[in-house]
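Fold the stuff below for me.
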Amino acid sequence: MARIGYTLLTEQSGPKQLVRYAVSAERAGFDFEVCSDHYFPWLSAQGQAPYAWSVLGAVAHATDRVELFTYVTCPTMRYHPAVVAQKAATLQILADGRFTLGLGTGENLNEHVVGKRWPTVTRRQEMLREAIQIIRELFTGDLVDWKGEHFEVDSARLWDLPDTPVAIATAVSGDRSVEMFAPLSDHLIAVEPNRDLVASWHETRRATGLPGQVRVIGQLPICWDPDRDTAVRRAHEQFRWFGGGWAVNSDLPTTAGFDGATRYVRPEDVAASIPCGPDLDAIVDAVGAYREAGFTDIALVQIGDEHQERFLAEAAEPLLDKLRAG
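Down below sits the predicted model:
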């Protein structure tokens, strides 16, 4: 049975609201919670971007059962990998072993703020590979000196290490990223229900002598609302960027860029790819595509801050019942 998660979407909700939703989502029965790590929202209509690690620290204290993930953190530009390692170890202690570090190559939207040139995708992947190697070294608790192609670490050591080691889940999108990151990661993150990608990940791990069957974590946007037309309007206003695909989404630097790139996306285009309205069976069907592709964990994104509490109070439990029955 796939685990069903809830997304703490920092692009659409403030920090206090996110902590409140995290508690409600745990109470409703979600198995895990993932938190985006953004400096900018995708679109100005979303309107938020609190610091994910402060939010997760508060969530770790406010919840008891749900697993927690970054989904995902880029440990190469806005954050140095040595700092990410420290943050992850501390959060694991606060969460009593419930935390998994989700990593990815990042988006220009968030990383440009530190004034560095946005690298090509090949270089971003190489930077992420080196960053994971550094983080792994620091997780041992040993003193680390590192001088690589992209990063330096000077006599660093983590002094507060959790009893439960921090697992690393890495976001991939194609054969090259699978080949690079499957041997370095514990779990797979992917944003599309691609059966071939999942199979390639397992095969690559087995070829290196690692366990083949690991967790595969995906994410699915939904826009539940008692009124379908209202849901479609909200999804179009706040989530039309989603259809651009990651080749586009990773490179645009501003909310204005995303607004311009999606100005001709119609509400019906969004509704064709995102379940909108009160029909819970439509959400179950969409989750089914991930299950059939071999995903073990699917995190739902309820679009729009203003309907989070109603979604969690009215729809979450019956939806989870349907998903688990299916």
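
From now on I want contacts and neighbour counts done on CA atoms only, so please keep to that.
Noted.

Tell me where the stretch 51-200 of the chain has helices.
52-62, 81-94, 108-111, 121-139, 175-181, 195-207 (DSSP state H, counting those that start in this stretch).

and of those, who's closest to A45?
helix 108-111 (15.3 Å; CA to CA).

List the buried residues in that closest one.
108-111 (16 or more other CA atoms under 10 Å).

Count the neighbours of W246 for me.
12 (other CA atoms under 10 Å).

Identify, from the buried residues of helix 108-111, the entry nearest to L68.
Relative to L68, the closest of those is N110; by CA to CA it sits at 21.4 Å.

excluding its backbone neighbours, what's nearest that closest one?
Y39 (4.9 Å; CA to CA, 6 or more residues apart in numbering).

again, but for L94
A60 (6.0 Å).

Contact partners for that neighbour?
By CA atoms under 8 Å, 6 or more residues apart in numbering, A60 lies in contact with 68, 91, 94-95.

and what of C35?
For C35, counting by CA under 8 Å, 6+ apart, the contacting residues are 7-10, 52, 56, 68-72.

Stretch 268-277: how far from the chain's middle?
21 Å (CA atoms, centre = their mean, to the nearest Å).

Now that stretch: buried residues?
270-271, 274-277.

what about that stretch, how long is it end to end?
13 Å (CA to CA, to the nearest Å).

contacting residues around it?
Here stretch 268-277 makes contact (CA under 8 Å, 6+ apart) with 221-232, 235-236, 239-240, 243, 282-283, 286.

quick one: which of these sit in strands?
When those are checked against strands (DSSP state E), the matches are 221-222.

Would you mind checking the contacts of stretch 268-277 for buried ones?
Buried among the contacts of stretch 268-277 by 16+ other CA under 10 Å: 221-226, 228, 231-232, 235-236, 239-240, 283, 286.

what's near enough to touch the residue nearest to the spatial centre of the chain?
Note on the chain: the residue nearest the mean C-alpha position is Y71, at 1.9 Å, using CA atoms, centre = their mean. Contacts for Y71 (CA under 8 Å, 6+ apart) come out as 34-37, 102-103.

on that earlier part again, can I get the buried residues of stretch 268-277 in TSV including distance to N194?
Listed next are those as TSV, based on distance: CA to CA, whole Å:
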residue	distance to N194
V270	20
A271	21
I274	17
P275	19
C276	22
G277	26
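
Before we compare anything, build this one as well:
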Amino acid sequence: MTAFGYFLSCEEFTPAQLVDQARRAEAAGFTRLAISDHFHPWNDEQGSSPFVWGVIGALSQVTALPVTTLVTCPTVRLHPAVTAQAAATADVQLPGGLRLGVGTGEALNEHVLGDRWPPYEQRAEMLEEAVAVMRELFTGGQVSHWGTYYTVENARLYTAPREGRLPVLVSAFGAKAAERAAGFADGLVTMTPDTGLIDRYRAAGGRGPVVGGVKVCWSADRQRAVKTVHRLWPSELLPGELAQVLPTPAHFEQATELITEEMVEQSVTCGDDPAEHAARLDGYRRAGFDEVYVGQIGDEQEGFFDFYRERVLPRLG
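All right, here's what the predicted structure looks like:
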């Protein structure tokens, strides 16, 4: 059975707003939470980007739901040993525990310390090594590691995850990446209901849940919702690898000048038709997803949660 959670977007909302959304999500019947990990928003209009680990600490005080990062990049901006410590502490704090979703990242967030932004193949190698380092640290034992990309000396997590391990879910958006993830992931993260990609992951030996997310914009005024998405999240419609290589919000703003409101209306679920919202989520269920996280774009949060509690989630069982 597919579980439905709520997606907390650090790019668009302040820490206080994210904490409030978590409360509302649990009350509305969502069964889990996901949260993004960014240094920058995608554009200046979104206007936020708090440190995710601080926000997760606050979430631990207001909700019993499990939390998954979608996704953290543990390779450039943060060393995997530091990421492991943050994740382990979060797991201990959260009543529902933490799962660490990871990916190869975007230049938008990871180049900020002046490091070279590597090509995909190198980033994929870095991610595999980082995950291996973190898993060893999660055991609570002392770790020394001298690898291709990372060095760790005499490190030990005295606050280790409660079970001595954390599930690590790996993000993949193409068949090659999904097959690679199958070799070391505890689950797959991908954002489109692509049955073929999931099949490739499973055929390569991939285990664990398949997790995805989708952004919607509830509003009683459909055209207002379309305009809200076009203003805040036109980056959702950018093709190919642009999201991984553009370095600043200003570059994303330039690229999304090509995105029209008509394109948004055709691609993003907007408005207040419960059948349309339910059909969008059911597409993920039919594709084989175990978990789907829904994010509401814009400031009509109270209306969204009422709508999903009363008219959408009941349709999905």
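
Need the TM-score from the superposition.
TM-score of the superposed chains, computed with TM-score structural alignment, normalised by the length of structure 2, equals 0.96; 316 aligned residues with a CA RMSD of 1.3 Å.

quick revisit: let's have the contacts of C35 of structure 1 in JSON lines, adding distance to R206 of structure 1.
Shown next, in JSON lines, are these (distance: CA to CA, whole Å):
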{"residue": "T7", "distance to R206 of structure 1": "31"}
{"residue": "L8", "distance to R206 of structure 1": "33"}
{"residue": "L9", "distance to R206 of structure 1": "34"}
{"residue": "T10", "distance to R206 of structure 1": "36"}
{"residue": "A52", "distance to R206 of structure 1": "34"}
{"residue": "L56", "distance to R206 of structure 1": "33"}
{"residue": "L68", "distance to R206 of structure 1": "27"}
{"residue": "F69", "distance to R206 of structure 1": "25"}
{"residue": "T70", "distance to R206 of structure 1": "26"}
{"residue": "Y71", "distance to R206 of structure 1": "25"}
{"residue": "V72", "distance to R206 of structure 1": "25"}
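
quick one: which two of these are the most distant?
Pairwise over the contacts of C35 of structure 1, using CA to CA, the maximum falls at T10 and L68, 14.3 Å.

For H79 of structure 2, the count of nearby residues, please.
Neighbour count for H79 of structure 2, taken as other CA under 10 Å: 16.

How far away from the center of its chain is stretch 206-213 of structure 2?
Chain-centre distance of stretch 206-213 of structure 2: 12 Å, with CA atoms, centre = their mean.

May I see the buried residues of that stretch?
Residues of stretch 206-213 of structure 2 classed as buried by neighbour count (16+ other CA under 10 Å): 206-207, 209-213.

just stretch 16-25 of structure 2 next, same as before
Burial within stretch 16-25 of structure 2, assessed by neighbour count using 16+ other CA under 10 Å, is assigned to 18-19, 21-22, 24-25.

Show me the buried residues of stretch 268-277 of structure 1 that map onto helices.
270-271 (DSSP state H).

and which of the buried residues of stretch 268-277 of structure 1 is nearest to T120 of structure 1?
V270 (29.0 Å).

can you tell me how far that closest one sits from Q86 of structure 1?
Separation of V270 of structure 1 from Q86 of structure 1 (CA to CA): 39 Å.

Over to R176 of structure 1?
28 Å.

With R266 of structure 1 instead?
Remark: distance between R266 of structure 1 and Q86 of structure 1 (CA to CA) = 44 Å.

ok so, going back, next step: the buried residues of stretch 206-213 of structure 2 restricted to strands.
If you go by DSSP E, the buried residues of stretch 206-213 of structure 2 have 210-213 in strands.

And these, which two are furthest apart?
Within those, V210 and G213 form the most distant pair, 10.6 Å apart (CA to CA).

okay, and the common contacts of these two?
Shared contacts of V210 of structure 2 and G213, counting by CA under 8 Å, 6+ apart, come down to T190.

which residues touch L100 of structure 2?
Here L100 of structure 2 is in contact with 68-72, 87, 166-169 (CA under 8 Å, 6+ apart).

With distance to A287 of structure 2 as new columns, can those be given to me in TSV?
Output for those, formatted as TSV (distance: CA to CA, whole Å):
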residue	distance to A287 of structure 2
T68	21
T69	22
L70	19
V71	21
T72	25
A87	30
L166	26
P167	22
V168	22
L169	18
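
could you flag which of those are buried?
Members of the contacts of L100 of structure 2 classed as buried by 16+ other CA under 10 Å are 68-72, 87, 166, 168-169.

what about the most far-flung residue of structure 1 relative to its centre, distance to Y51 of structure 1?
In structure 1, the residue that sits farthest from the middle, by CA atoms, centre = their mean, is S155; the gap is 30.8 Å. The gap separating S155 of structure 1 from Y51 of structure 1 is 27 Å, by CA to CA.

F69 of structure 1 against G102, yeah?
Yes. Counting by CA atoms under 8 Å, F69 of structure 1 touches G102, with 6.0 Å between them.

how much space is there between the alignment partner in structure 2 of L252 of structure 1 and R180 of structure 2?
Matched by TM-score structural alignment, L252 of structure 1 corresponds to L246 in structure 2. Separation of L246 of structure 2 from R180 of structure 2 (CA to CA): 24 Å.

Which of these two has more residues huddled nearby?
More crowded of L246 of structure 2 and R180, by other CA under 10 Å: R180, with 20 against 17.

That's all I had, so thanks and see you.
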